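Participant: Here is a sequence with its predicted model. Questions after.
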Amino acid sequence: MDFADVWDRVIGIQSDPPRWLVLGSAALALLAILPHPVWRLSRNVVTIAHEGGHGLVALMTGRRLSSIRLHSDTSGLTVSSGKPTGLGMILTAAAGYTAPSLLGLGGAALLAAEHITALLWISIALLAGLLIMVRNAFGLLSVVLTGAAFFLISWYGGSELQAAFAYLGVWFLLLAGVRPVVELQGKRRRGGARDSDADQLARLTGIGALLWVTLFLVVALSCLLVGGSWLLTA
């Protein structure tokens, strides 16, 4: 298979999957989010998206990205340098909790346009970019394993397996984008997470942290509503 064949395969249009596959992938995504023991594992995928969002927006706003760390307790840390205040810093801080949902919304748009393979390869490209900046062993392992799963499915999987994997991933991001925001406010209500993204944004803007949490939740729920409708009507 030459480059032209690969390119045609990536940008080509795939037929819509059967209804049962779309609904089944949504159910599996919920099973990966609701039970706490499973969530402790699957939340690592959300952390990848969260920290990747910080890193991508930092670069887009002209900040210098220094490192990204992903930890086994599902926490993470993205370090960038530049002006400590201003719009670039605000957007970078706001990108983490909104990234999973916005990525899910983008994925839903691709699936609605029948670009299943393109979605898988765009995901691989984003993970490869993230891998360059990861600076700890667990983070490297997490990103490599996630990227390997996308590559193997996209290269060797049949059309139905690719569709199932793509729809599962997008449903997961749309649904899982809500839970970390709820968990964040729960920690804040108990007196924890005083250096959370919302609290950092409150210090940067003078707008209360609760309002930032509310904004995160509105974004997550809006993406779920819109993206979910696209998936169900594709």
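Facilitator: Looks like it came in fine. Model, not experiment: these values are computed from the prediction.
Participant: use CA for all of it now, contacts and neighbours both
Facilitator: Fine.
Participant: mind checking how far Ala148 is from Ala220?
Facilitator: If you measure Ala148 against Ala220 using C-alpha to C-alpha, to the nearest Å, the figure is 27 Å.
Participant: Equivalent analysis for Val181, please.
Facilitator: 8 Å.
Participant: So for those two, which residue has more residues nearby?
Facilitator: Of the pair Val181 and Ala220, Ala220 is the one with more neighbours under other C-alpha atoms under 10 Å, namely 28 against 21.
Participant: Please compare the first structure with the one that follows:
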Amino acid sequence: MESLTDAWHNVFAHQARPDTSVILVTAAVAAAAVLYLPSWRIARHVVTIAHEAAHGIAAVACGRRLSGIRLHSDTSGVTVSSGKRTGPGMVLTAAAGYIGPALIGLGAALTLSAGYALAVLWGVLVLLALLLIQIRNWFGLWSVLASAGVVFAVTWWAPESVQSGFAYLVTWFLLVSAPRPVIELQLERRRRRTTTSDADQLARLTVLPAVVWVGVFILVTLGALVGGAIALLQTS
């Protein structure tokens, strides 16, 4: 009980900002994970988790009923919700996926800039726990449990310096990785003329064509990257 109480107090305890070299190294590692294709094939699953979680959060926030989430081994995912098939709620739900990882990363960056590294990790754990309730397939269950296991191990047993470095690594990864799926989306749309993507769904829900929605996704993800980088690299 004392350990749980101490852990709860530590969540909201102020942690010292790590050296700038640590912040830069975690940024470089995150960028390498995104740019190096073999590592990206694995790390892409983390982006999918954040993508589908964002769909789910938006659906619930808009008053829709969340029916379940599936994560697939090819890094795709599906979030199913019920409610009105048109209108602002459906638009926000569809738009949340590709910008979700970037916005989560931006929120984490602002939290880190305030000195709450452990709060970032616990926030990730809470998000994964909520997502776990909605998972409806075995691969998705394994993906979320594996991710939660890593974060929990660092949060519970690692020293404070490792926790801080890991929080920066996760945050950088979310920020740096967010634009790549959007670029992949547009390349896939041009190559296969698909009409089932989030951008195409939004085009059917609104007056804006799919390519404009892709542009919105790019602007938001790049804006979050710039804003997050400024917050993470500030010296005071």
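Facilitator: Done, it's in. Fair warning: this is a prediction, and the values are worked out from it, not measured in the lab.
Participant: Can you calculate the TM-score here?
Facilitator: The TM-score (TM-score structural alignment, normalised by the length of structure 1) is 0.98; 234 aligned residues with a C-alpha RMSD of 0.9 Å.
Participant: in structure 1, which spans are strands?
Facilitator: With strands called from DSSP state E, structure 1 shows them at 64-70, 76-81.
Participant: Throw these into JSON lines and include mean neighbour count and distance to Leu105 of structure 1, thanks.
Facilitator: What follows is the strands of structure 1, written out as JSON lines (neighbours: other C-alpha atoms under 10 Å; distance: least, C-alpha to C-alpha, whole Å):
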{"stretch": "strand 64-70", "mean neighbour count": "19", "distance to Leu105 of structure 1": "23"}
{"stretch": "strand 76-81", "mean neighbour count": "17", "distance to Leu105 of structure 1": "23"}
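Participant: what would these look like in a markdown table with distance to Leu210 of structure 1?
Facilitator: Listed next are the strands of structure 1 as a markdown table, based on distance: least, C-alpha to C-alpha, whole Å:
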| stretch | distance to Leu210 of structure 1 |
| --- | --- |
| strand 64-70 | 26 |
| strand 76-81 | 21 |
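Participant: What's the separation between Leu202 of structure 2 and Leu35 of structure 2?
Facilitator: 28 Å.
Participant: Give me the more crowded residue out of those two.
Facilitator: Between Leu202 of structure 2 and Leu35, Leu202 has the larger neighbour count (other C-alpha under 10 Å), namely 24 against 14.
Participant: Might you report the residue contacts of the more buried one?
Facilitator: Val91, Ala94, Ala95, Leu208, Pro209, Ala210, Trp213 (C-alpha atoms under 8 Å, 6 or more residues apart in numbering).
Participant: what's the answer for Glu160 of structure 1, then?
Facilitator: Contacts were defined as C-alpha under 8 Å, 6+ apart; by that measure Glu160 of structure 1 touches Pro17.
Participant: give me that answer again for 10 Å
Facilitator: Remark: with contacts taken as C-alpha atoms under 10 Å, 6 or more residues apart in numbering, Glu160 of structure 1 is in contact with Gln14, Ser15, Asp16, Pro17, Pro18, Leu21, Ala166.
Participant: Same check on Leu232 of structure 2?
Facilitator: With contacts defined as C-alpha under 10 Å, 6+ apart, Leu232 of structure 2 is in contact with 17, 20, 23-24, 27, 106, 108-114, 168, 171-172, 226.
Participant: tell me the helices in structure 2, going along the chain?
Facilitator: Using DSSP state H, the helices found in structure 2 span residues 2-11, 20-35, 37-61, 88-113, 117-134, 138-157, 160-177, 179-192, 198-205, 210-233.
Participant: the inter-axis angle of the last one versus helix 160-177?
Facilitator: Spelled out, that is helix 210-233 of structure 2. 150 degrees (axes from the mean of the first three to the mean of the last three C-alpha atoms, to 10 degrees).
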